[in-house]
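Undergrad: Here's my sequence, what's the structure:
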Amino acid sequence: PQVQKEVVRTPGASILVSLMKLRRRGRRVIHQARLQNPQVRVVVNGGNCEGNDVNWVHMVHHACAPCDKGTPLGFRLRNRLFRWLSRRDERRSIRAARLVIANSQKTKHELMENLGIPEERIRVVYLGTDPKEFAPLTGEERQEARNRFGLSERDVVLGFVGALGWDRNKGFDVLLAACRRLLDQASFPLRVLAAGGGALDYWRTESARFGLQGQVQLVGHTTSIREVMAAVDLLVSPTRYDAYGLAVHEAICLGLPVIVARTAGVAERFPLELSDNIVADADDVEALARRVLTCIKELSDVRRRFQSFSEKLRSYSWKDMAQELVSLVGMPN
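TA: Alright, predicted model coming up:
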């Protein structure tokens, strides 16, 4: 198959203007494709564009409440406007689709409950992975990564991968609060290595407010996720909303143990024997701290228990996912 890339540039970093440009460009591309072949199948993503055919949903804006209390007024106003527009576009695009593909059972139920999409129009296709790129980490990789980030072998390192903007949806504030409690009761050197772009100065200030300025290292936006994860002992994701949670998925593929909130779609894939690593309430700081402490004390055993789950996730590649999508969508004559 041929792939043609259409780049929609972000003017002045304005997401709102970019969304409008993306929808306009999408309509044009779809129109041209249907002129060339009226039987062509059109797959769009969420509210980004209206295709009236297949919609592949990676987030349900109606199910994601804003987590911006206490943030600057300007951000809150822009955030609320963005969410209003996203929900409006989401209603139009998804309700018009003949087939809706969800990335988790969680997303499927949110589509049914929030948008009234009939169950018979929804199919669930989980995300795949690159089994080579996310093959289990080696001891040499771990040592090199620790050296790269200035971490010692004695350090117990918690990893976090997610947006670090003003919005607290990904739960980094919960992780900081849990780490503060751990420092008060743990006898080991605790460190946090966080990857993700956004309001880094704000989170440095927050880290200092919790008394963690010497424990938290903010990497910022990076394309070297494997290197970041190689340096950590345990990935922690207390996200308040995540339709799936690809970072958690990839960490498990790499052989890392993970703690995740039940509000992430990927949590539904955890086998029963790993259910203790699912936190029921993303805002429960005490429960998160307890689970982190238990995992650290039993780290070797926890790693071992994640092995079979890691193998299972690596066995389903991006190619496998693509084949499943094609079998659902079909191809034009």
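Undergrad: hey, let's count contacts and neighbours off CA atoms from now on
TA: Will do.
Undergrad: And the residue nearest the centre of the chain?
TA: Centroid-nearest residue in the chain, with Cα atoms, centre = their mean: G245, separated by 3.5 Å.
Undergrad: State the distance from that residue to H109.
TA: Per Cα to Cα, to the nearest Å, G245 is found 16 Å from H109.
Undergrad: One more, so I can put them side by side:
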Amino acid sequence: MKSYLLVTGDFVKTGGMDRANFALAEYLAKQGEQVHLVAHRVAPELLAYPHVQFHQVPKILDSYLLSSPLLAQTGRVWAKKLTADGGRVLVNGGNCQWPDVNWVHYVHAAYEPSQQTGLLRQLKGVFSRRLFLNEEKQALQSARVIIVNSNRTKFDLIEKLGIPEQKLYTVYYGIDPQVFYPPTPEEKFSLRQQLGWPEDQPVVIFIGALGDRRKGFDTLFAAWQKLCKSSDWDGILVVIGTGAELPLWQSRAADADISNIRFLGFRADVPKLLQAADCLVAPTRYEAYGLGVHEALCCGLPALVSANAGVAERYPQKLKDLLISNYDDVNELVKKLQKWYKDKENYSNLVYSVSQELGNYTWDDMAKAIWEITS
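TA: Okay, the predicted model is just below:
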């Protein structure tokens, strides 16, 4: 039995990197390995395994930023203990300085967030970014092996931080095909009835944090305003996500008298929302991967996404028309949505075969690839 130490904020099934870390921890536990988890939260399913040990780190004032020094310190303490006995250590980005395996889900050096909210939040953003940049650089330059979630991430590390390519291994995220799958027409009809969505109007869905402009909701909002001025556009936009800018967008929608935008905030039933929708839009300015887009495709949902997002690498040629070349170009997004709207059935048929292929690569497949690289 080999010992593994994994360090991250949360091992839960919500969120991109959280879901990925959960999957790796569960896979190692199923192989009978001794798994040590340094984190704030761990899902009960993981704790049920006999060889999983949770070294809990308090979350100070419910803040990941304030708690990050303690998480890093606790990670190093356990790393020293386990490596003395031949154990392996996997950290995430700059969250813990340890020169073994590093799993990169986001490159801070590749994107500078734009804050549109209050001065205090802007100052916090500047401080945290400087901290993250410094920790990221140190951790990645000292890492023995680096796992990345896309070739986009690999190229960013080479270009922005000068990381040698021979240290980098691309392993794409997996999926749970029992949760994310194309619904039958009967299932979709039933879901829309439950959600109160009309059967005869197309539903476009946006999923992403509204704390800054990284996810590109401002581009989508401007495009939606233009579309709503057309008499032949009757789509409904469903917005999933919370953040400091949510009240701002709600107010702007009301001021513009746009009644066909529904802000649902945080939702735990994202798989069902995707299965009930008709299209997903993600004009993101930076996305190391894009698990939400991946999940949408697995649900058979045409997904418009920025061409520079990591997940775009997994789009076959027949879906290239769904890629947004310029995330700031409102007119391009309008044209993409209009084209999809006029040929909805064809796009759905094209995505269906891709959803089957993506669904065959599970979280266990991802975790096994990492296990084999790091063994």
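Undergrad: Alignment lookup: the residue nearest to the centre of structure 1 to structure 2.
TA: Here G245 of structure 1 is matched to G290 in structure 2, going by TM-score structural alignment.
Undergrad: pretty sure its match is in contact with E313, am I right?
TA: No: contact between G290 of structure 2 and E313 fails when scored by Cα atoms under 8 Å: they sit 10.7 Å apart.
Undergrad: on that earlier part again, what's near enough to touch the match of G245 of structure 1?
TA: Listed by Cα atoms under 8 Å, 6 or more residues apart in numbering, the contact set of G290 of structure 2 reads G16, A309, G310, V311.
Undergrad: farthest pair in those?
TA: By the measure Cα to Cα, G16 and A309 form the most distant pair in these, at 14.0 Å.
Undergrad: So between these two, which is more surrounded?
TA: The residue with more neighbours, out of G16 of structure 2 and A309, is A309; 24 against 15, by other Cα atoms under 10 Å.
Undergrad: And the counterpart of that one in structure 1, how far from T239 of structure 1?
TA: Under the alignment (TM-score structural alignment), A309 of structure 2 pairs with A264 in structure 1. Relative to T239 of structure 1, A264 of structure 1 is positioned 7 Å away (Cα to Cα).
Undergrad: just I122 of structure 1 next, same as before
TA: From I122 of structure 1 across to T239 of structure 1, the span is 25 Å (Cα to Cα).
Undergrad: Likewise for R24 of structure 1?
TA: For R24 of structure 1, the distance to T239 of structure 1 (Cα to Cα) stands at 32 Å.
Undergrad: okay, these two: which has more neighbours?
TA: Between R24 of structure 1 and T239, T239 has the larger neighbour count (other Cα under 10 Å), namely 25 against 15.
Undergrad: what's the burial count for the closest residue in space to the more buried one that isn't next to it in sequence?
TA: Nearest non-adjacent residue to T239 of structure 1, counting by Cα to Cα, 6 or more residues apart in numbering: K170, 4.2 Å away. K170 of structure 1: 23 surrounding residues under other Cα under 10 Å.
Undergrad: residue contacts, whatever residue of structure 2 lines up with K170 of structure 1?
TA: Aligned by TM-score structural alignment, K170 of structure 1 pairs with K215 of structure 2. Going by Cα under 8 Å, 6+ apart, K215 of structure 2 touches G208, A209, A282, P283, T284, R285, Y286.
Undergrad: Spit out the contact partners of the second one.
TA: With contacts taken as Cα under 8 Å, 6+ apart, A209 of structure 2 has the following neighbours: K215, G241, T242, G243.
Undergrad: give me the element it is part of.
TA: Counting by DSSP states H and E, there is no helix or strand that carries A209 of structure 2.
Undergrad: what residues are up against the nearest residue in space to it that is not next to it in sequence?
TA: Using Cα to Cα, 6+ apart and skipping the chain neighbours, the partner closest in space to A209 of structure 2 is G241 (5.0 Å). Residues near G241 of structure 2 by Cα under 8 Å, 6+ apart: I207, G208, A209, L210, L264, G265, F266, R267.
Undergrad: I'd like to know how far G241 of structure 2 sits from E357 of structure 2.
TA: If you go by Cα to Cα, the gap between G241 of structure 2 and E357 of structure 2 works out to 28 Å.
Undergrad: I'd assumed H62 of structure 1 was in a strand, is it?
TA: No: looking at H62 of structure 1 with DSSP: H, G, I helix; E, B strand; the rest coil, it is helix, so not inside a strand.
Undergrad: and G211 of structure 1, what pairs with it in structure 2?
TA: Taking TM-score structural alignment, G211 of structure 1 has D257 as its aligned residue in structure 2.
Undergrad: same question, S14 of structure 1
TA: Using TM-score structural alignment, S14 of structure 1 lines up with S63 in structure 2.
Undergrad: Count the neighbours of that match for me.
TA: S63 of structure 2 has 10 neighbouring residues, counting by other Cα under 10 Å.
Undergrad: Average offset of the lengthiest helix in structure 2 relative to structure 1?
TA: Within structure 2, and with DSSP state H defining each element, the longest helix by residue count is helix 119-142. When structure 1 is overlaid, helix 119-142 of structure 2 sits 0.9 Å from its aligned residues on average, using mean Cα distance after the TM-score superposition for structure 1.
Undergrad: Where does the following helix or strand past that helix end up in structure 1?
TA: Helices and strands here follow DSSP H and E; after helix 119-142 of structure 2, the next one along the chain is strand 145-148. Alignment of strand 145-148 of structure 2 against structure 1: residues 99-102, by TM-score structural alignment.
Undergrad: how close does S152 of structure 1 sit to F188 of structure 1?
TA: From S152 of structure 1 across to F188 of structure 1, the span is 12 Å (Cα to Cα).
Undergrad: again, but for Y126 of structure 1
TA: Y126 of structure 1 is 38 Å from F188 of structure 1, where distance means Cα to Cα.
Undergrad: Please say which of those two ends up with more neighbours.
TA: More crowded of Y126 of structure 1 and F188, by other Cα under 10 Å: Y126, with 19 against 12.
Undergrad: Determine how far stretch 116-135 of structure 1 lies from the middle of the whole chain.
TA: Distance of stretch 116-135 of structure 1 from the chain centroid (Cα atoms, centre = their mean, to the nearest Å) equals 13 Å.
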